[in-house]
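Asks: next comes the sequence, and after it the predicted model I'd like to discuss.
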Amino acid sequence: MSKTYTFTKEERLCNKKLIDQLYHNGSSFLCYPFKVSWALSADPQPFPAQVLFSVSKKRYKKAVDRNLIKRRLREAYRLNKHQSLYSLLSDAGKNIVFSISFIGKEIAPYDFIEKKMLKLLSQLSEQVTK
């Protein structure tokens, strides 16, 4: 698989059944300001990982704020997914589905989100290979 910095529709987790399975049967861990839920997927997929981003409506009332945070999360993921996650999953022949929920108290700057995203991806890689 070539190393293209894209984030296509196939990489987004949209399937309601998979989302249900993820939250009911998956594992989770905290990597502040993120909460990650993940599960191995048996279905063959064009990409080794499918991801869902969420920001609480309760904590961030304005859609503008929620969308800003989600844009930053997607961008940090898009640029860093190949470094630790994709290469490891491709080598192991595994597929995963996971969600990243932002649980921070305030809107974080992009550089902070990117630094934490790197930590989160390496932590997720460790958990998947156990």
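Replies: Yep, it's here. Numbers count the residues shown, from 1 in each chain.

Asks: when you work out contacts or count neighbours from here on, use the C-alpha atoms and nothing else.
Replies: Noted.

Asks: tell me where the chain has helices.
Replies: 16-25, 63-81, 87-92, 110-129 (DSSP state H).

Asks: for Ile103, find the nearest of those helices.
Replies: helix 63-81 (10.7 Å; Cα to Cα).

Asks: elements contacting the closest one?
Replies: Contact partners of helix 63-81 among helices and strands, from 3 or more Cα pairs under 8 Å, 6 or more residues apart in numbering; DSSP states H and E: strand 49-55, helix 110-129.

Asks: tell me which of the ones you listed sits nearest to Ser41.
Replies: strand 49-55 (8.9 Å).

Asks: try this one side by side with the last:
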Amino acid sequence: MITIKNQKEINHLFRFGKTTIIFPLMVYCVEAKEPKVLFSISKKKINKAVDRNKIKRQLKDIYRKDLSWNVKKHIAFVYIADNICDYNALYTSMKKIKNAYKEL
């Protein structure tokens, strides 16, 4: 799993990417040469860094472990819930997102 770290790539992703919302995630996706991923959680939504890091770890684990994404796209997962969701809610949301992007 390669993460997006370049500011130009991030700006391009948020400006020109297709958006899908499946609670508790908003997903931006744009065509690219190689697949890269970004996980983002707003400090305004989840105040404690411990909780933000826990959610990021869970999202990365779900992405890496269970769901094989065979797409040539840059994908950004933005957490939009105001409270902490459990692992099962994140898992079902990621599954729905994966099925939605299979069709594109």
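Replies: Received it, and whenever you're ready, just let me know what you need. Note that the coordinates shown come from a computational prediction; the quantities given were computed from them, not determined experimentally.

Asks: tabulate the helices of the first structure (JSON lines), appending mean neighbour count and distance to Phe98 of the first structure.
Replies: Below are the helices of the first structure laid out as JSON lines (neighbours: other Cα atoms under 10 Å; distance: least, Cα to Cα, whole Å):
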{"stretch": "helix 16-25", "mean neighbour count": "14", "distance to Phe98 of the first structure": "7"}
{"stretch": "helix 63-81", "mean neighbour count": "17", "distance to Phe98 of the first structure": "12"}
{"stretch": "helix 87-92", "mean neighbour count": "14", "distance to Phe98 of the first structure": "13"}
{"stretch": "helix 110-129", "mean neighbour count": "17", "distance to Phe98 of the first structure": "9"}
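
Asks: those: which one's closest to Phe34 of the first structure?
Replies: That would be helix 110-129 among these, by Cα to Cα, at 8.0 Å.

Asks: and the gap between the aligned partner of Ile100 of the first structure in the second structure and Met26 of the second structure?
Replies: With TM-score structural alignment defining the correspondence, Ile100 of the first structure maps onto Phe77 in the second structure. Per Cα to Cα, to the nearest Å, Phe77 of the second structure is found 6 Å from Met26 of the second structure.

Asks: just Leu59 of the second structure next, same as before
Replies: Taking Cα to Cα, one finds Leu59 of the second structure at 13 Å from Met26 of the second structure.

Asks: ditto for Leu13 of the second structure
Replies: Taken as Cα to Cα, the span from Leu13 of the second structure to Met26 of the second structure is 13 Å.
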